[in-house]
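[1] got a predicted model here, sequence first, then my questions.
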Amino acid sequence: MSFHRMWRDLAPLGRDPRTGGYRRHAWTPADAECRAWFRAEAERRALAYEVDRNGNQWAWHGDPTVGDAVVTGSHLDSVPDGGAFDGPLGVVSAFAALDELLSRGARFTRPLGIVNFGDEEGARFGLACVGSRLTAGHLTREQAFALTDADGTTLPAALAAAGHDPEAIGPDPERLARIGAFVELHVEQGRALDLTDHPVGVAAAIWPHGRWRFDFHGEANHAGTTRLADRRDPMLPYAATVLAAREAARSAGAVATFGKVAVEPNGVNAVPSLVRGWLDSRAADRTTLDRVVSAVERAARDHADRHRVRLAVTRESFTPVVEFAHALRDELGRLLTRDGTRPPVPVLATGAGHDAGILAGSVPTAMLFVRNPTGVSHSPAERATEDDCLAGVAALTDVLEGLACR
């Protein structure tokens, strides 16, 4: 089956041999290898291949300019030491589903597109879904040009180094106008499906979520000679804020994580002058999320004042709750149950952001989830069984046939 060959060919690209995780960061050599793989798969099937103004890759069966196209796909980039399935499963499954439809002799009545959105994870520049945000107009050129990675490389410089024109980036309403429906298949990032007998589920909504940067400014000093009473150590209020975030999230039924931290001057024998931490928080609704983040900020300011440390908090990104198009979601359920001849599939919400969520304000979108037996994601331990992956391909095939081949 084509799925197995594609999965085998893609598996070694960008994999760290020490950790077994993936480092497919946007606009790096590993990302370029993945993009070359996508183009080769498009050309293998004689699909019309193109790269849009924001670096997203497209492969088309049929003429997309006629409009009302059905599009599927996901992303190929990863978080640091990410798993094999987050993103790539949706892209590989898209090509495999098309192969199955062609082998059935399906008659397409709508164009079918397969997409690889660029920089979905935001691992390099700190903002998720850059390719889809730019396309949908949720990220301005000015904001995009201000993005830098940990080495100080700007997004425009990275794009130029990868052979793309940074001056071309920006909203792409004409391309979005071609799309009648977008369906993204993704490995589940959680265990909701594992607690059922179902290998595949349908997404109901994406929780509102955002990222906030907490800058604790203290005073650099000698770790061996500075009295504890004389220190303005920003590490102390930062550490207390991490614990406060956990408690605020627990009490609200939400999630909050400080998963990234930068320290200056970052010396073993030095009291830091700056501790910068990034908070990721998500909740079932905007009111709860605001309450959690406000509680974390209040705690951070109290602890900073206690240690004579200055605090600055900056919201770097925010995505409101996404309710997927009910009509399309219900249509997926109908197609997967074959009008009631199969058991209904679970419909579940998720706390993870996706390109489908970004596009939801512009085109009808829906998502399919494939069971993850451990619930682990953003880790080399991320898993999905072969049988469940193939069940995902079969489900996506049925959905695409019902939407594009009627």
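    Now that the structure is in, tell me what you want to look at. Quick caveat, the model's predicted, so the values are computed rather than measured.
[2] rest of the way, CA atoms for contacts and neighbours
    OK.
[3] and Thr287, what helix or strand is that in?
    In this structure, Thr287 sits in helix 286-306 according to DSSP states H and E.
[4] wait, Ala349
    strand 347-350.
[5] distance from the chain centre to the next helix or strand after the helix holding Thr287, please.
    Remark: after helix 286-306, the chain's next helix or strand is strand 310-319, criterion DSSP H and E. When C-alpha coordinates are averaged (CA atoms, centre = their mean, to the nearest Å), strand 310-319 and its chain have centres 20 Å apart.
[6] tell me the buried residues in strand 310-319?
    Across strand 310-319, burial judged by 16 or more other CA atoms under 10 Å covers Arg310, Leu311, Val313, Phe318, Thr319.
[7] helices and strands around it, which ones?
    Contacting strand 310-319 under the criterion 3 or more CA pairs under 8 Å, 6 or more residues apart in numbering; DSSP states H and E are the following elements: strand 209-217, helix 286-306.
[8] can you pull the buried residues of the helix holding Thr287?
    286, 288-290, 292-293, 295-297, 299-301, 303-304.
[9] one more: stretch 360-368?
    By neighbour count, and taking 16+ other CA under 10 Å as the criterion, the buried residues in stretch 360-368 are Ala360, Val363, Pro364, Thr365, Ala366, Met367, Leu368.
[10] quick one: the last one is in a strand?
    It refers to Leu368. Yes - Leu368 forms part of a strand when assessed by DSSP: H, G, I helix; E, B strand; the rest coil.
[11] isn't it right next to Gly201, touching?
    Yes - Leu368 sits in contact with Gly201 when judged by CA atoms under 8 Å, with a separation of 5.7 Å.
[12] need the contact list for the closest residue to Cys129 other than its chain neighbours.
    Nearest non-adjacent residue to Cys129, counting by CA to CA, 6 or more residues apart in numbering: Glu120, 3.8 Å away. Residues counted as contacts of Glu120 (CA atoms under 8 Å, 6 or more residues apart in numbering) are His75, Asp77, Ser78, Ala128, Cys129, Val130, Gly131, Ser132, His354, Asp355.
[13] use this one as the comparison:
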Amino acid sequence: MWRDLAPVGRHPDTGGYRRFAWTPADADCRAWFKEQAESRGLAHELDRNGNQWAWLGDPHAGEAVVTGSHLDSVPDGGAFDGPLGVVSSFAALDELRARGAEFTRPLAIVNFGDEEGARFGLACVGSRLTAGQLSREKAYELTDADGITLPQAMERAGHDPERIGPDPERLARIGAFVELHVEQGRALDLSGDRIGIASAIWPHGRWRFDFRGEANHAGTTRLTDRRDPMLSYAETVLAARREAELAGALATFGKISVEPNGVNAIPSLVRGWLDSRAADQESLDTTVTAIEKAAREYAERHGIDLTVVRESFTPVVEFEHALRDELGRILGARTDLTAPVLGTGAGHDAGILSGSVPTAMLFVRNPTGVSHSPAEHAAEDDCVAGVLALADVLEGLACK
């Protein structure tokens, strides 16, 4: 499975993946998922929001145990973030069948669409729509860098955008959702453990900073006569690092758009996107407030107009303690494995669904902690350990 999926959406120059929502690469990933489902005799289903489901047993029986993740990527992302969870889910089912496990609850494997938000700027679109955390009206307003709207992209890919919206009936049929994911950090590497159990997802969000100045000639405009928004933006980037350090939080300006974007032109607009996360809400609020305050001071000093828009936000997610403890009990019965409980600053579909169904996560060791990069990696024996751990969990939940 890993070899078959590996070439899909991989850029020949960077070695990174560009599997963006509703593109040909995304379609190839979806075709791969459908093939894996049907080759195992699973019923393949595409829901109203474009998420893929592979069912073993009656989808309408209720109390289903669901596992899976996503197949899309960030720009030039790694091979493991998302796909490891989907591949491991199919492999765990193969393992359970080899064990002769008898299922007493329906089992489903899911591929959530547009988890990374690389194309339309909002993460977890598929799960947000399903859980009612993204309205159809707001979804219709999402556009990519070429001005193509989400509904236009969906329609071009053969999916009816008129169908999108909350899917409470589907969520009501799920008894538990367990997502396996490569760890995006080095906690397991430092502890020497192959597998971890998630405790919580830090609160996090994305803010857009629009610095508007005045376009002018780079070779004839005196420095004192300039209204250069790049200066305010650059100072804000440095402020973000400073304020994050003071609060013990994380803050990143990782995306920028410049107009008119000419080498010999002073910009009229610099638009930067802030990603900020923290272990608690107070630290996050402190960080973002301080960054915005500094940005406004810099903008005023240089005669720049500033608009700040919060584009997305996810509060702290505490995974259901009962399900988390059940995972710990199941894995604790194994003498060859310890699975520490750890938090994460990365968002996931499991976090979005946590408000609607009991959710939990398993992490697989990442030896370098690098993620959202072509250098992202997990050793094969650790991935196998993840498959076996997931199989144990699914057996404990669905084969009682």
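    Structure received. Because the structure is a prediction, the values reported are computed rather than measured.
[14] TM-score of the superposition?
    Here the superposed chains carry a TM-score of 0.99, computed using TM-score structural alignment, normalised by the length of structure 2; 400 aligned residues with a CA RMSD of 0.7 Å.
[15] trace the residue nearest to Cys129 of structure 1 over to structure 2, please.
    In structure 2, the residue equivalent to Glu120 of structure 1 is Glu115, according to TM-score structural alignment.
[16] what's the spacing between its match and Ala98 of structure 2?
    Plainly put, Glu115 of structure 2 is 31 Å away from Ala98 of structure 2 if you go by CA to CA, to the nearest Å.
[17] one more: Thr224 of structure 2?
    Plainly put, Thr224 of structure 2 is 74 Å away from Ala98 of structure 2 if you go by CA to CA.
[18] now Ala131 of structure 2
    Here the criterion is CA to CA. By it, Ala131 of structure 2 lies 34 Å from Ala98 of structure 2.
[19] just want to know which of those two has more residues nearby.
    In this comparison of Ala131 of structure 2 against Ala98, neighbours counted by other CA atoms under 10 Å, the higher total goes to Ala131 at 22 against 9.
[20] what does the more buried one correspond to in structure 1?
    Under the alignment by TM-score structural alignment, Ala131 of structure 2 pairs with Ala136 in structure 1.
[21] from memory that match sits against Pro173, does it?
    Yes - at 7.0 Å, Ala136 of structure 1 counts as touching Pro173 under the criterion of CA under 8 Å.
[22] anything in contact with each of the two?
    Counting by CA under 8 Å, 6+ apart, Ala136 of structure 1 and Pro173 have no common neighbour.
[23] coming back round to it: can you redo the helices and strands packed on strand 310-319 of structure 1 as CSV with distance to Thr337 of structure 1?
    CSV is the format used below for these (distance: least, CA to CA, whole Å):
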stretch, distance to Thr337 of structure 1
strand 209-217, 32
helix 286-306, 33
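[24] looking at the ones you listed, which is nearest to Gly375 of structure 1?
    strand 209-217 (19.3 Å; CA to CA).
[25] average offset of the closest one relative to structure 2?
    For strand 209-217 of structure 1, the mean distance from the matching residues in structure 2 following superposition reads 0.1 Å, by mean CA distance after the TM-score superposition for structure 1.
[26] in structure 2, what range does the helix or strand following that strand match?
    Using DSSP H and E, the helix or strand that follows strand 209-217 of structure 1 towards the C-terminus is strand 221-222. Strand 221-222 of structure 1 corresponds to residues 216-217 in structure 2, going by TM-score structural alignment.
[27] now stretch 375-394 of structure 1
    Following TM-score structural alignment, the partner segment of stretch 375-394 of structure 1 in structure 2 covers residues 369-388.
[28] now do the helices in structure 1.
    For structure 1, helices defined by DSSP state H occupy the ranges 2-10, 29-44, 88-103, 130-136, 141-145, 155-161, 173-177, 235-252, 286-306, 326-337, 355-359, 386-404.
[29] make CSV out of those helices and add distance to Gly259 of structure 1.
    Output for those, formatted as CSV (distance: least, CA to CA, whole Å):
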stretch, distance to Gly259 of structure 1
helix 2-10, 28
helix 29-44, 23
helix 88-103, 23
helix 130-136, 20
helix 141-145, 23
helix 155-161, 22
helix 173-177, 34
helix 235-252, 10
helix 286-306, 15
helix 326-337, 33
helix 355-359, 22
helix 386-404, 29
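[30] which one, of the ones you listed, ends up nearest to Arg191 of structure 1?
    Sorting the helices of structure 1 by CA to CA, the top spot, which is the nearest, belongs to helix 386-404 at 13.7 Å.
[31] which residues sit against the closest one?
    69-70, 89, 93-94, 96-98, 100-101, 106, 108-112, 185, 199-200, 332, 335-336, 368-371.
[32] just give me the mean distance for that helix relative to structure 2.
    Superposing on structure 2 and averaging over aligned pairs (mean CA distance after the TM-score superposition for structure 1), helix 386-404 of structure 1 comes out at 0.3 Å.
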